[in-house]
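1. here is a sequence together with a model predicted from it:
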Amino acid sequence: MYFKRIFTPGLSHYSYMVGDGGEIAVIDPMRDVGVYIEEARKANKKITHIFETHRNEDYISGSMELSEKTGAEIYISKYEDLGHVYGEKIGEDDEFRIGKLRIAPIHTPGHTLGHLSYVLYMGDVPYMAFVGDTLFWGDLGRTDFYGEDRLVEMTAHLYDSIFEKLFSLGDHVLMMPAHGAGSACGGAIEERDCSTLGYERKENPALQVDSKEEFVEKHSYMRLKAPYFEKMELCNVEGAAYLPGEVISNVLSLEDIQREDYTVVDIRSREAYSGKHIERSIFTSTKILSAYLGWIVDTEDPIVLLVDGLKDEELKTAYWTARRMGYDNIVGILGEGTVKSLEIEDTGLKSTKEIGAKEYLEMHREMLVLDVRREEEVEEDYPYMNRLNIPLQLLKERVGELSSEKEIAVICGSGERATVACSIMERAGIDGTVVAGGVKGIASQLKDRD
């Protein structure tokens, strides 16, 4: 048996290749498909099947391009008609042979109505379950994509899919999700490399309930949905432009960006951005790019990446992450020496003000405190007078609620999201002060005082 898991950095997405004899099946391929073709060549096998668990919302699928380049058939769910222009529709009455392996789809609705999981059998014994966005390591798929009116219905479907269908396969079955820790598709995915259905049944915090009613009550809630998801949904039924195999991004000059209306996205570290950055640039470091770019920058905007001081691998990760999310208008980069040149010219740069937790505790009564954490993260036991909670994901559309009459202290968990928030505020003409260390630093200070 051949098996390979392909990890997509930036998006924390997993796709899979399984095979036997001279054949390979690919499950949930990412947009840039060269890696699958290369791995199949190395294994001396032919890609013959492409299986999709569901229409993805957070990245563009590579199924159409991979099919065109390999001749493999694409298989999609027959349980929901989304208007796909590609794919043969399949369901639980179908099964597929890959050499001596048997792959059987099972209908696991909840995350979406048509969601399929794929069970890989070794002989007559279920060995692996490719569960898509139904279940994650330590978490489970969201159920709110059909709106609040159908939330309870979809969450009930998810319970049945997990407890009645997946768990009936046996505790020994290896569980292969479509995402790992850091993905926008889960709020609490654990940092692990493997799991079984039995382990998740016993240890997954989201599954520790006594009844279906308790599960539905616990998990029926609406979540924030990034604006770029709408483009992903469209691309993943109608198809998207194929990607080139190399990074295509011109090195631009300062004069270039001054002449054009580009959005400069600063992907350097938080410390580098805070020290000196191009005025009105958006900050989102490479490690949080996939989580927040889709909330701040429109997919059609012409983007310039500021990569001054970064390694080439960091640039590549950011570039491919953005392209996989549908950002196809990356017009260029600002490279080594950009910030230094602006320093010498003494023009076009700003710094982000920061204060430590100790200073914040001394000053917060005179400040407006902007807390950019999600509502479920916010606690009431810290001394936040004059606090306004606007989750970072919503700040761009709600920045008009801020007033510049008081100094604005911006807090999050550690300071990273607060810095992103200050870059959004700066574009709106509002200054913000980052509380370095965030609530973790504040908690430490309060503990020391006790």
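-> Structure received.

2. CA only for contacts and neighbour counts going forward, please
-> Fine.

3. who's in contact with residue 270?
-> 283, 285, 416, 419 (Cα atoms under 8 Å, 6 or more residues apart in numbering).

4. and the comparison structure, right after this:
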Amino acid sequence: MITVLPVETPGLGDRTYLAHDGSVALVVDPQRDYDRVTALADAAGVRITHVFETHIHNDYVTGGLALAREVGARYLVNADDEVSYERTPVRDGQVIEVGDTLRVRAIHTPGHTHTHLSYALQAGGEQVAVFTGGSLLYGSTGRPDLLGPDHTDTLVRAQWRSARRLAEELPDETAVYPTHGFGSFCSATQATGLASTIGEEKRTNTALTADEESYVAQLLAGLDAYPAYYAHMGPANSGGPGKPDLSAPSVADPAELRRRIEAGEWVVDLRDRTAFAAGHLAGSLNFGLDGQFVTYLGWLIPWGTPLTLLGESAADVAEAQRELVRIGIDRPAAMATGGPGDWAGGEPLAAYERAGFGDLKAALAGDDDFVVLDVRRDQERAEAHIPGTVHIPIHEVPGRLDEIPAGRVWVHCAGGYRAGVVAALLHARGRDVVAVDDSIDNALGLGLCPATPAARS
């Protein structure tokens, strides 16, 4: 019996897979913190003998090389990928024997990258699964624009052909196991569902139901911005990242925290946005662990800026560290635990208001002079927006601060998380802010947005 176990990384919207026959195992697309995979293998009593990469990843730093070295497994990467480490090169059509029962066939499926491979898994002569990486996703495909505009047209058309190749060569009952598509910005459009088969994708996936031109037009129209840290992932993965260091950083006292803030370093409070708004260390920023912490911190931080983490507990800091190493932010400069009173060392705490869209509507009807800042992405804004608001997508805010008019700023997004991030950023720079912590659906219901609902945060 073949068992396929997904290892979820919800902060990045990805999955790693461990597949085994009860004796030996293979791993596909392991995240940097691969101790989760080895723990799963140990619990199942299986030995990892092969580690496969579907592609050189753009949204995270791989743990594949370090995992393979630690457990003595073969590390399989496309022979055409230019990497600086020794690996077992694999090409289209090659079949790899894994133990006595598992056979893996490499299938060249360009589209997300030029050298992307999918891996079709056979057991007992039957096709049981295909690991599709950033090719065929649930109801979608991987985006084709991450290598730059010069490659997008070639890759989007290759992606359509790759999806069709998988559908033509594999039986309908073949289980589909993509790496991306669970919230990852590597997905061209929002993927649907948590499980699927080739047959189901034939019925529902635009890449398999639409003609090439319709697919291309629809996919390209759905592309939006992706995190800035993606630019650093490919080089890191081609260079061969090592095992992450998850040991605790040094502890900073209030004086050191103040010094770091005054030096322009990032001191990040990991508490939720409600607690942060009520009272926090002046000058600190807020990326709560309750939201897309690593995506937005990695997107906004100037790469290489020293980072200090503030958590209510050491466990919170450890959780943040684990998420950060996945995108190559390996060692925080320092940490502190407890609460804002502990971190401020007797100095007054900073705070700002939170409000709902009902409060905003009432304020708009009054005489107060303020600006409303919408920090959602362009496509969300196009679907529905409050007339008269200033629009700067969250990832552009740090570089466009001078475009935000003077005076009080009400910040909103679609659900509250991004508004909290930006409110903290502006408040740390001396702006008077109100964070709108509410669902955009309520703005629609109140008549503030005369259109259809925007995407959620």
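-> Yes, it's here. Please read these numbers as outputs of a predicted model, since none were measured by experiment.

5. got a TM-score for the pair?
-> Once superposed, the chains reach a TM-score of 0.89 (TM-score structural alignment, normalised by the length of the first structure), with 440 aligned residues with a Cα RMSD of 2.6 Å.

6. sorry, back to before: out of the contacts of residue 270 of the first structure, which are inside helices?
-> Judged by DSSP state H, those include 416, 419 as members of helices.

7. need the contacts of residue 270 of the first structure in a markdown table (columns: distance to residue 106 of the first structure).
-> Output for those, formatted as a markdown table (distance: Cα to Cα, whole Å):
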| residue | distance to residue 106 of the first structure |
| --- | --- |
| 283 | 42 |
| 285 | 39 |
| 416 | 41 |
| 419 | 44 |
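
8. select from the contacts of residue 270 of the first structure the one having the most neighbours.
-> In terms of neighbour count, residue 283 stands highest of those at 31 neighbours, by other Cα atoms under 10 Å.

9. need the counterpart of it in the second structure.
-> Correspondence of residue 283 of the first structure to the second structure, assessed by TM-score structural alignment: residue 286.

10. wait, isn't that match in contact with residue 419?
-> No. Between residue 286 of the second structure and residue 419 there is no contact under Cα atoms under 8 Å: 10.4 Å.

11. list the contacts for the match of residue 283 of the first structure?
-> By Cα under 8 Å, 6+ apart, the contact list for residue 286 of the second structure reads 268-273, 276, 420-421, 424-425.

12. go again using 10 Å as the cut-off
-> Counting by Cα atoms under 10 Å, 6 or more residues apart in numbering, residue 286 of the second structure touches 267-273, 276-277, 280, 293, 297, 310, 417-418, 420-425, 428.

13. now residue 243 of the first structure
-> 31-34, 62, 65, 320, 323-324, 328.

14. mind listing which of the residues you listed are in strands?
-> For the contacts of residue 243 of the first structure, not one is inside strands, with DSSP state E as the criterion.

15. which two of those have the greatest separation?
-> For these, the maximum inter-member distance is 17.9 Å, found between 34 and 328 (Cα to Cα).

16. which helices and strands sit right next to the strand or helix carrying residue 441 of the second structure?
-> Here residue 441 of the second structure sits within helix 440-445, counting by DSSP states H and E. With contacts defined as 3 or more Cα pairs under 10 Å, 6 or more residues apart in numbering; DSSP states H and E, helix 440-445 of the second structure has these neighbours: helix 357-364.

17. the helix it packs on: which residues count as buried?
-> 357-358, 360 (16 or more other Cα atoms under 10 Å).

18. just the helices in the stretch 1-150 of the first structure please.
-> In the stretch 1-150 of the first structure, the helices defined using DSSP state H, counting those that start in this stretch lie at 34-42, 63-70.

19. count of residues packed around residue 182 of the second structure?
-> Counted with other Cα under 10 Å, residues neighbouring residue 182 of the second structure total 24.

20. gap between the spatially closest residue to it that is not a sequence neighbour and residue 439 of the second structure?
-> In space, and not counting its chain neighbours, residue 182 of the second structure is closest to residue 13: 4.3 Å by Cα to Cα, 6 or more residues apart in numbering. Counting by Cα to Cα, to the nearest Å, the gap from residue 13 of the second structure to residue 439 of the second structure is 22 Å.

21. quick check, central residue of the first structure?
-> The structure's the first structure has its C-alpha centroid closest to residue 184; by Cα atoms, centre = their mean the separation is 3.2 Å.

22. residues contacting the closest residue to that one other than its chain neighbours?
-> Closest residue in space to residue 184 of the first structure, ignoring its immediate chain neighbours: residue 291 at 5.7 Å, by Cα to Cα, 6+ apart. Contacts for residue 291 of the first structure (Cα under 10 Å, 6+ apart) come out as 10-11, 58, 182-185, 226, 284, 393.
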